[in-house]
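# Here is the input, now give the coordinates:
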Amino acid sequence: MKIGLYFGTFNPIHVGHLAIANHMVEFSDLDEIWMVITPHSPFKKKSTLLADNHRYQLVSLATEDYPKLKPSKIEFDLPQPNYTINTLVHLAEKHPQHQFNLIMGEDNLASFHKWKNYEVILEEYNIYVYPRIYAGEKPITRFDNHPKIHPVDAPIMEISSTFIRKAIANHKNIQPLLPCKVWQYIDEMNFYKEF
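The predicted model follows:
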């Protein structure tokens, strides 16, 4: 199977994440999307993250009605901070029957050359890229015409987990931005009430 790996802290997962993942699996040649919950991104402060098990629960609730979307906690048992190359090598060893592919936004592609072992990733894996909105002209990257880079004409989602966390802390009703069960879990657990 061709598996697309959608990495994120999902703090929390929202309808934008789901829309992108679902579009990728329905309108590309990918068979499944694994939503890989990152315990600790090298680029984010850990103190702002919900506990790993809670974020895994939120992703599980969000994806349970989408058979082609799967939550993955594969990175929970890997050394932290997590680097994508290490996760890819681990997954290839654990699931040799699958072909793994990366999913990333255009904004991440612009800084992809700063990733650990990015040359190895480009050699071994395909990367499916979803669009972002830019204030000016779209920046040209060194990867624009690379044979392993596959732009996907997905809907552009301008929703951020940071915005959602701040809105909850400010007692705003943002239920439409979250899957129903995710909103209920966050509300019951009193998550993000303080930012």
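# hey, let's count contacts and neighbours off CA atoms from now on
OK.
# I'd like the distance between D52 and I37.
Using C-alpha to C-alpha, to the nearest Å, D52 is found at 8 Å from I37.
# that's a helix at W34, yeah?
No - W34: not assigned to a helix; according to DSSP: H, G, I helix; E, B strand; the rest coil it is strand.
# Enumerate every residue touching K73.
Neighbouring residues of K73 by C-alpha atoms under 8 Å, 6 or more residues apart in numbering: 36-38, 56.
# re the thing from before, in terms of neighbours, single out the busier of D52 and I37.
Set side by side, D52 and I37 show more neighbours around I37, with 25 against 18, by other C-alpha atoms under 10 Å.
# wait, the more buried one sits on N53?
No - counting by C-alpha atoms under 8 Å, I37 does not reach N53; the two are 9.7 Å apart.
# how about the nearest residue to E106, chain neighbours excluded?
Spatial nearest neighbour of E106, chain neighbours left out: P131 (5.4 Å); criterion: C-alpha to C-alpha, 6 or more residues apart in numbering.
# which residues does that neighbour contact?
With contact taken as C-alpha under 8 Å, 6+ apart, P131 is in contact with 105-106, 151-156.
# returning to what we had before: go through the contacts of K73 and flag which are in strands.
36-37 (DSSP state E).
# just the contacts of K73 now: which is nearest N22?
V36 (14.6 Å; C-alpha to C-alpha).
# what's near enough to touch the closest one?
V36 touches 5-8, 71-75, counting by C-alpha under 8 Å, 6+ apart.
# And this one, please, so the two structures can be compared:
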Amino acid sequence: MTQHALRRFGLDEIWWLFSPGNPLKSNGPAPMSERIRVANALIQHPRVLMSDVEARIGTRYTAQTLRHLVSAHRDTQFVWLMGADNLIQFDQWKDWHWIIENVPLGILARPKSRLAPLSAKAAKIYASSRIPQRASHRLADGPTPRWCYVNMPLNHLSSTQLRGDA
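Reported below is the predicted structural model:
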């Protein structure tokens, strides 16, 4: 998914942000140090950085993290990447309107979630801000709100299975 996103969205870098915990999930993740160790073993790429910024700055929500990053890195154009399955419940995220109105969204279609996300509340509200797949490499180049939904070669393994936590 990471290397596909680098190519499709024309990104300079990808920062993997490791969250202390997802507010929308009842069970917590594996310890952060273990998740970062496993991620580093999975992908070693000069344009991919692993970050525990959310734990260091004490943020719990994506919008808080993005506000911090945008403020701390004023010369950087951020793009928020997420799997298409997250678009389905994106309207439940804290300050989700702020996210899409301030940071371009790169949505990557995962197994079994190619069509349903396009009917999601956020997708409908911001339908006029969607750019076509063929222009995905220009996602960061325009005004927000701006989002792009791309189909990617599918790997039916979940992130948990890839890490070996299953």
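# hang on, the earlier thing: most neighbours among the contacts of P131 of structure 1, which one is it?
Counting neighbours by other C-alpha under 10 Å, E106 leads the contacts of P131 of structure 1 with 21 neighbours.
# Could you check how far the alignment partner in structure 2 of that residue is from R67 of structure 2?
The equivalent of E106 of structure 1 in structure 2 is A84 (alignment by TM-score structural alignment). Using C-alpha to C-alpha, one gets 22 Å for the distance from A84 of structure 2 to R67 of structure 2.
# next one: N155 of structure 2
Distance, N155 of structure 2 to R67 of structure 2, by C-alpha to C-alpha: 32 Å.
# neighbour-wise, which of those two wins?
R67 (14 against 11).
# list the buried ones in the helix or strand hosting the more buried one?
R67 of structure 2 belongs to helix 62-72 when assigned by DSSP states H and E. Within helix 62-72 of structure 2, the residues that count as buried by 16 or more other C-alpha atoms under 10 Å are 62-66.
# and what of stretch 120-134 of structure 1?
Counting neighbours by 16+ other C-alpha under 10 Å, one finds that the buried residues in stretch 120-134 of structure 1 are 121-122, 126-131.
# List just the nearest of these to L61 of structure 1.
Using C-alpha to C-alpha, those come closest to L61 of structure 1 at Y130, 23.7 Å.
# Spit out the contact partners of that closest one.
Y130 of structure 1 neighbours (C-alpha under 8 Å, 6+ apart): 20, 103-106, 151-154, 156.
# From those residues, which land in strands?
Applying DSSP E to these, the entries found in strands are 103-105, 151.
# where exactly do the helices run in structure 2?
Assignment of helices within structure 2 using DSSP state H yields the ranges 2-8, 32-42, 53-57, 62-72, 84-88, 96-102, 121-125, 159-163.
# Format those as a markdown table; extra columns: distance to L24 of structure 2.
Formatted as a markdown table, those follow (distance: least, C-alpha to C-alpha, whole Å):
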| stretch | distance to L24 of structure 2 |
| --- | --- |
| helix 2-8 | 23 |
| helix 32-42 | 18 |
| helix 53-57 | 16 |
| helix 62-72 | 12 |
| helix 84-88 | 11 |
| helix 96-102 | 13 |
| helix 121-125 | 17 |
| helix 159-163 | 17 |
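# Of all these, which one comes closest to R114 of structure 2?
helix 84-88 (7.1 Å).
# from what I can see I131 of structure 2 touches V150, true?
No - counting by C-alpha under 8 Å, I131 of structure 2 does not reach V150; the two are 10.0 Å apart.
# Residues that sit against both of those two, list them.
Here I131 of structure 2 and V150 share no contacting residue, scored by C-alpha under 8 Å, 6+ apart.
# got the end-to-end distance for stretch 148-162 of structure 1?
By C-alpha to C-alpha, the extent of stretch 148-162 of structure 1 from end to end equals 31 Å.
# With stretch 185-195 of structure 1 instead?
Stretch 185-195 of structure 1 end-to-end distance (C-alpha to C-alpha) = 18 Å.
# Stretch 37-44 of structure 1 too?
End-to-end distance (C-alpha to C-alpha), stretch 37-44 of structure 1: 13 Å.
# That one aligns to what range in structure 2?
Using TM-score structural alignment, stretch 37-44 of structure 1 pairs with 18-25 in structure 2.
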